[in-house]
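Student: Just the structure for this:
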Amino acid sequence: MERKLIAASSQVTTTLEGDLFLSGGCTRPWAFIGDFNVVHGNHEKRDDLTPNPISCWDILNWINNNNLVHVHSSGAQFTWMNKRKGAQRIEMKLDQAISNTDYLDAWDSINCRTLARVQSDHEPLLTLQNSDSE
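Tutor: From the prediction side, this is the model:
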């Protein structure tokens, strides 16, 4: 069953979706993979402006409070760009995979990587899981 959640901002949506999911007592391996539309700090953004500290704090607090982890990804450092050139160009790492530790423990190998951007301003993520017992 697909569930849609609408909120005033994408950061609120992400937090609400996560809180609803986590409050449901899900004890199985899982991961959120996609556009979080927020960076965790300056290291995930390339331009002259500092990211909104409240947004950074919100996502980091949500990750820490729920004992979540980042699934390591390879490929492009930044997954979104505003398609401008020169000094007006902004690049950020908005697309990520965040999971519970059970997800990491459930697989012998997990490979999350960016794919080439085609028409979107985002680079898609591909996540492959492998278990030696399969």
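
Student: use CA for all of it now, contacts and neighbours both
Tutor: OK.

Student: any chance you could map the helices in this protein?
Tutor: Taking DSSP state H as the test, the helices found in the chain are 10-23, 53-65, 101-106.

Student: With mean neighbour count and distance to His40 added, can I get those helices in TSV?
Tutor: Converted to TSV, those look like this (neighbours: other Cα atoms under 10 Å; distance: least, Cα to Cα, whole Å):
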stretch	mean neighbour count	distance to His40
helix 10-23	15	12
helix 53-65	14	5
helix 101-106	15	20
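
Student: Out of those helices, flag the one nearest Glu91.
Tutor: Glu91 lies closest to helix 53-65 among these, at 15.9 Å (Cα to Cα).

Student: Just list what that closest one packs against, helices and strands only.
Tutor: helix 10-23 (3 or more Cα pairs under 8 Å, 6 or more residues apart in numbering; DSSP states H and E).

Student: tilt between the helix it packs on and helix 53-65?
Tutor: Here helix 10-23 runs at an angle of 10 degrees relative to helix 53-65 (axes from the mean of the first three to the mean of the last three Cα atoms, to 10 degrees).

Student: ok, back up a step: Serialize the helices of the chain to a markdown table and add fields for distance to Thr114.
Tutor: Shown next, in a markdown table, are the helices of the chain (distance: least, Cα to Cα, whole Å):
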| stretch | distance to Thr114 |
| --- | --- |
| helix 10-23 | 21 |
| helix 53-65 | 21 |
| helix 101-106 | 19 |
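
Student: Next, the structure of the following sequence, for comparison with the previous one:
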Amino acid sequence: MSVLAWNCRGLGTPPAIRTLTEEVRKLNPVVVFLAETKANTNRMKGFQQKIGFTQGIIVPSDGLSGGLAMLWREGTDIRFKSCSHSHIDVVVHGESKNGPWRISGFYGHPDTSKRQSSWQLIEALYAQCCMSWVVCGDFNEILHPNEKLGWRERDANQIRDFRDVLSRCGLVDLGFVGQEFTWCNGRHGEQRTLLRLDRMVANEAWFQLFPEATVFHISMSASDHCLLALSLNKNHQQKKRKKRFMFEAMWVREAECKEVVDMAWNLNTEEAAMSVQDRLKRCQSHLVGWNQNKFGNVSKKLKQKQDRLQ
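Tutor: Next up, the predicted model:
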């Protein structure tokens, strides 16, 4: 059981949709929080259908900026509390033996001069409900000077204000496994900057509910922010599923593909009584063999590239 949180920097590009869809398929989370979707409600509805998380709360973007979403599968007992352009607050029922717990997806104001309004929002959420609580997302601030590498030093008052609001609300950082920083400005040389802007924090009651919880930082090529994957149980590996046959779009660019299908479909003209289902199975088998010889194990190669990215 897991929770995903990601500042996707826009869901308008195929790479962003593809990479997130793959992570959702692998980790099968209870809930997914997205910040900076840069998408309206209709686009988000289409994305929800694609990943199978058809329920949720959507805060549409303001033109090409902002936008939040908290998504879950139909049948999951999640109840809405509140939302704004900076947060989505829900309560999860039925996913823990010890009762419901609260999760708030959060996006800190990107303008430093307006950051205090973000901390006031956290305090307001804290005052609304006393229960097991975890907050996740892009806070746009760091907790300690060593969470920044490169360029100018971070203002000490900014860091202190963030640390103070978490302390007042009884929220403690959950730590992480993986690379140290969650955001990079993409520049080179002296102006290159790396920060740990994205994190998950929780109160003591939530720690007691999920004592084995672990946060993983996962590099995502489609965004300058890491995806945060919160594993709620120590054994976070999903059960291995039987591999399904998938027709790869790249196959149709090869003339040989049509030849393989034609040959498999009409392999034995005497078998006129063979059902369509049997012919499809034979095509599947031939395509799998042809793919292996033509392209090799693409999934294995992709996994190796992803490991190098991490």
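
Student: quick revisit: what's the closest of the helices of the first structure to Leu115 of the first structure?
Tutor: Between Leu115 of the first structure and these, the shortest gap by Cα to Cα is with helix 101-106, which sits at 21.5 Å.

Student: Which residue range of the second structure does the closest one align onto?
Tutor: The aligned range for helix 101-106 of the first structure in the second structure is 204-209, by TM-score structural alignment.

Student: ok, and what's touching that stretch?
Tutor: Stretch 204-209 of the second structure has contacts (Cα atoms under 8 Å, 6 or more residues apart in numbering) with Ser96, Asn98, Trp101, Met131, Ser132, Trp133, Val134, Gly170, Leu171, Val172, Ala213.

Student: show me the contacts for Asp35 of the first structure.
Tutor: Leu94, Asp95, Gln96.

Student: From these, which land in strands?
Tutor: The strands, defined by DSSP state E, take in Asp95, Gln96 from the contacts of Asp35 of the first structure.

Student: The second structure: which residue goes with Asp47 of the first structure?
Tutor: Under the alignment (TM-score structural alignment), Asp47 of the first structure pairs with Gly150 of the second structure.

Student: Tell me if I'm right that that match and Arg187 touch.
Tutor: No. Counting by Cα atoms under 8 Å, Gly150 of the second structure sits too far from Arg187 to count as a contact (10.5 Å).

Student: Between those two, which contacts overlap?
Tutor: Common neighbours of Gly150 of the second structure and Arg187 (Cα under 8 Å, 6+ apart) are Thr193.

Student: all strands for the first structure, in order.
Tutor: Under DSSP E, the first structure gives strands at 31-35, 45-46, 69-70, 73-74, 80-81, 91-92, 95-99, 109-114, 125-130.

Student: Where in the second structure does the fifth one align, residue-wise?
Tutor: This means strand 80-81 of the first structure. Strand 80-81 of the first structure maps onto residues 183-184 of the second structure, going by TM-score structural alignment.

Student: Mean distance between that stretch and the first structure after superposition?
Tutor: With mean Cα distance after the TM-score superposition for the first structure, stretch 183-184 of the second structure departs from the first structure by a mean of 0.4 Å once superposed.

Student: Identify the residues contacting that stretch?
Tutor: Outside of stretch 183-184 of the second structure, the residues within contact range by Cα under 8 Å, 6+ apart are Arg192, Thr193, Leu194, Leu195, Arg196, Leu197, Asp198, Asp224, His225, Cys226.

Student: go on, stretch 125-134 of the first structure?
Tutor: 33-34, 95-96, 106-115.
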